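> pasting the structure only:
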């Protein structure tokens, strides 16, 4: 299995890694078939674990290699990485301001982004989509750096990033599908909205 993955070109490796992260989101969303409610403390613990995994994966698989690559190219390593980091944050801020969405646990009146009359469930799904854009970019960049043969890019780092994103996607899938079920949607609809937002 590992040899098969290593023989793929970088685009296909990124595709397979992204499918893996989606699969874990779908697996988390599948919790809705077993439970109508999840213990709040357990869910908070799972989401805290997911946040820790994502911070570690972001640093070790993206930020640290970016600093090393900038250093290898003779740039001020901290400055190049800081500009990229802040640009990414600004990009997400603009999306957050423009894309109508609603975070879990908030009333419809506190929807963010451009004002719209869209249903609460659509706004929740758009919040998931907003969150998934940088994840897809991160996986693509990690495998793209490998394809570009950059010295600081490693297969282990790219795979670790995909695994980290996947690990945090499981509790995220559960954290969104179960509250949608409480709002009266069928289990299948909840699963579909979280695992396939375009459904």
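Ah, there it is. Because the structure is a prediction, the values reported are computed rather than measured.
> alpha carbons only for contacts and neighbour counts from here, please
Will do.
> and the gap between the residue located most distally from the centre of the chain and residue 60?
Most distant residue from the mean C-alpha position of the chain: residue 74, 31.5 Å away (CA atoms, centre = their mean). Counting by CA to CA, to the nearest Å, the gap from residue 74 to residue 60 is 21 Å.
> Ok, residue 107 next?
36 Å.
> Could you do residue 180 as well?
34 Å.
> same deal with residue 178?
Applying CA to CA, the value for residue 178 to residue 60 is 32 Å.
> So for the two, which sits in the more crowded spot?
The residue with more neighbours, out of residue 178 and residue 60, is residue 178; 26 against 16, by other CA atoms under 10 Å.
> excluding its backbone neighbours, what's nearest the more buried one?
Counting by CA to CA, 6 or more residues apart in numbering, residue 178 lies nearest to residue 32, which is 5.3 Å off, once chain neighbours are set aside.
> Could you pull up the residues touching the one you found?
Applying CA atoms under 8 Å, 6 or more residues apart in numbering, we find residue 32 in contact with 174, 177-178, 181, 187, 190-191.
> Count the neighbours of residue 79 for me.
Using other CA under 10 Å, residue 79 has 12 neighbouring residues.
> try this one side by side with the last:
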């Protein structure tokens, strides 16, 4: 895979990688063709696994390389890391506050963001789309970073990040399509809306790669920014959603640790 991607420019690499992550979102949404519902314990475990992957990716694939790059570029590493990391979190907080969305399992009147009369299905899709913005951005920035020629950015590390993001996208696709199907929506439409939540990733990935290629000096900030945005999503949404049922908390915690371990292995082995 590494040799195949190396024949393309970083923007094309980012596009191909995020098309893969979108495809895994569609695969998760495709569960709706096999069953009308997914066991709650299994779904919570998958969301916990996704949280673990994102936590590990935030450090191993984004924050740590960003700190190394800042040092190599003569910046103050800890200051760059804090500015970028907190900037990512604040950006997601602003987006969360403004973009209308509804988390699975909540009543329509519990939607967040600016109040609208949009349909419940649209609000559910936007909730997962909100997750996918920083994920696509992270993959794009990782591939764009490789073009800078710094030792801390490798094509293997970028591929590991894309694989990890893909793995955790599977339950996110199902988290949209399955509730819609349970509420009586047709199978085809439930699948379409579920996979649509991942469409933003190729867009964010290409924009992220283009941005860091054109503005090399902000590369460390961009990596830390993506890390902060992903951690915000994990703490504000994925972990609470996965632990709503007290009886599932221990299993979900183990699943979260398993997700972290898988992403750590991918990054260390490939990066």
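It's in. No experiment lies behind these values; they were computed from the predicted model shown.
> who wins for neighbours among the contacts of residue 32 of structure 1?
In the contacts of residue 32 of structure 1, the most neighbours by other CA under 10 Å go to residue 177, 32 neighbours.
> That residue pairs with which position in structure 2?
Under the alignment (TM-score structural alignment), residue 177 of structure 1 pairs with residue 177 in structure 2.
> thought its match was touching residue 188?
No: the pair residue 177 of structure 2 / residue 188 is not scored as a contact, 9.4 Å apart, by CA atoms under 8 Å.
> hey, where'd the strands end up in structure 1?
Using DSSP state E, structure 1 contains no strands.
> hey, where'd the helices end up in it?
Here structure 1 has its helices, by DSSP state H, at 2-7, 10-29, 40-58, 64-72, 77-98, 120-147, 155-182, 187-195.
> Give me the mean deviation of the first one from structure 2.
Superposed on structure 2, helix 2-7 of structure 1 shows a mean distance to its aligned partners of 2.2 Å (mean CA distance after the TM-score superposition for structure 1).
> Of the helices of structure 1, which is nearest residue 113 of structure 1?
helix 77-98 (4.4 Å; CA to CA).
> quick one: that closest one aligns where in structure 2?
Aligned by TM-score structural alignment, helix 77-98 of structure 1 falls on residues 77-98 of structure 2.
> Which residue lies nearest the spatial centre of structure 2?
Note: structure 2 centre (CA atoms, centre = their mean) maps to residue 135, 3.1 Å.
> show me what contacts it?
165, 201, 226, 230.
> Buried ones in stretch 6-25 of structure 2, by neighbour count?
By neighbour count on 16 or more other CA atoms under 10 Å, the buried set for stretch 6-25 of structure 2 is 10-25.
> from those, which is closest to residue 270 of structure 2?
Distance to residue 270 of structure 2 across the buried residues of stretch 6-25 of structure 2 (CA to CA) is lowest for residue 17, with 15.0 Å.
> Please say which position in structure 1 that closest one maps to.
Matched across to structure 1, residue 17 of structure 2 falls on residue 17, judged by TM-score structural alignment.
> Its match - nearest residue in space that isn't next to it in sequence?
With CA to CA, 6+ apart, the residue lying closest to residue 17 of structure 1 is residue 162, at 5.8 Å.
> Which position in structure 2 pairs with that neighbour?
Counting by TM-score structural alignment, residue 162 of structure 1 corresponds to residue 162 in structure 2.
> Its match touches residue 19, doesn't it?
No: if you go by CA under 8 Å, residue 162 of structure 2 and residue 19 don't touch, sitting 9.8 Å apart.
> thinking again about what came up before, could you single out the nearest of the buried residues of stretch 6-25 of structure 2 to residue 69 of structure 2?
Using CA to CA, residue 10 is the member of the buried residues of stretch 6-25 of structure 2 that sits closest to residue 69 of structure 2, with 17.8 Å.
> In contact with residue 132 of structure 1: list those residues for me.
Applying CA under 8 Å, 6+ apart, no residues qualify as near residue 132 of structure 1.
> With residue 166 of structure 1 as the reference, measure out to it.
From residue 132 of structure 1 to residue 166 of structure 1 the distance is 11 Å (CA to CA).
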